[in-house]
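*Asks:* Pasting a predicted model and its sequence here:
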Amino acid sequence: MTEVSDFSDQIAGGKNKSNVHCQFCNSLMLKAQEGTYSEEEVDVPLMMQKQDRTADSLNSEPLKGFWLVKDMMMFENIGFSNTVDGKKFLVCADCERGPVGYHDLSTRHCFLALKRVVHKDS
């Protein structure tokens, strides 16, 4: 698991210091200062799954360190998957790669994994 300290240079005042982009197509997902840092740790499905898996057997990894976005309208470019166990997984709306995080249906908050995005200013 990636240590949160690996991303400490991306956090300023508890917020994302730079813009957040898709690591595959460079699409802007979230503007600077729109996400609040959360140390939550959650199992998120791997971006690449084995072809012989069934719908019930997604391989996942524990991720720690997310940008909490309380209003989904704050995103510049994000897509949502089908619902799985009270969550919708977040994907890039342009290239549809992901999941890059999840949307908790009970709180209506979105969590964007620091490890699965790129941080840079335009």
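*Replies:* Arrived safely, thanks for sending.
*Asks:* from here on, contacts and neighbour counts on C-alpha atoms
*Replies:* OK.
*Asks:* just checking, residue 112 touches residue 70?
*Replies:* No - the criterion here is C-alpha atoms under 8 Å, and residue 112 misses it with residue 70 at 11.0 Å.
*Asks:* Compare the two (neighbour count), which wins?
*Replies:* residue 112 (26 against 16; other C-alpha atoms under 10 Å).
*Asks:* which stretches of this structure form strands?
*Replies:* In the chain, the segments counted as strands under DSSP state E are 11-12, 15-16, 20-22, 28-30, 36-45, 60-69, 79-84, 87-91, 101-104, 109-113, 117-119.
*Asks:* this is the other structure I want to compare:
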Amino acid sequence: MTETNLNPNNIRCVNEKCRTLILKKNSAELKTNLTLPEMTSKSEKISSRGWFLSNIYTFDNIGVTKPTQMDSFGNDFRFLICAECEIGPLGYLDNANKSIFLAEDRVFQDDA
């Protein structure tokens, strides 16, 4: 990971009434082309950019849903939500590929 690809700010919950710290700055690498369900409907939306992590314990405060899909090998796919207010999906956890993505347009970046 290069320092320029790391999140430059703390990442907080997008809910204005919550703003819980989800991820400290310089903890995740920027990636592109993520697909997540809409926050208010069941349709899918492409989130063009997001933060990639390889360890769930890097988060300060995140919730993980029960498995939403199982593949033929028994691997599960889970959505990330705010652990305080439960808004989401903010991203996803793919156990098969050991990948964690947090969509940039689903969180608030605190520049303080």
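*Replies:* Thanks, I have the structure now. The structure presented is a predicted model; accordingly, all values stated were derived computationally and were not measured.
*Asks:* circling back to that earlier point, which of the strands of structure 1 sits most buried?
*Replies:* A comparison of those by mean neighbour count, using mean count of other C-alpha atoms under 10 Å, puts strand 20-22 on top with a mean of 25.
*Asks:* in structure 2, what residues pair with that one?
*Replies:* The alignment of strand 20-22 of structure 1 onto structure 2 (TM-score structural alignment) covers residues 11-13.
*Asks:* mean shift between that stretch and structure 1?
*Replies:* Here the mean offset of stretch 11-13 of structure 2 against structure 1 after fitting is 0.2 Å, by mean C-alpha distance after the TM-score superposition for structure 1.
*Asks:* any residues in contact with both of residue 112 and residue 70 of structure 1?
*Replies:* The contact sets of residue 112 of structure 1 and residue 70 do not overlap (C-alpha atoms under 8 Å, 6 or more residues apart in numbering).
*Asks:* The equivalent of residue 93 of structure 1 over in structure 2: neighbour count?
*Replies:* Alignment note (TM-score structural alignment): residue 93 of structure 1 maps to residue 83 of structure 2. Under the neighbour criterion other C-alpha under 10 Å, residue 83 of structure 2 is assigned a count of 17.
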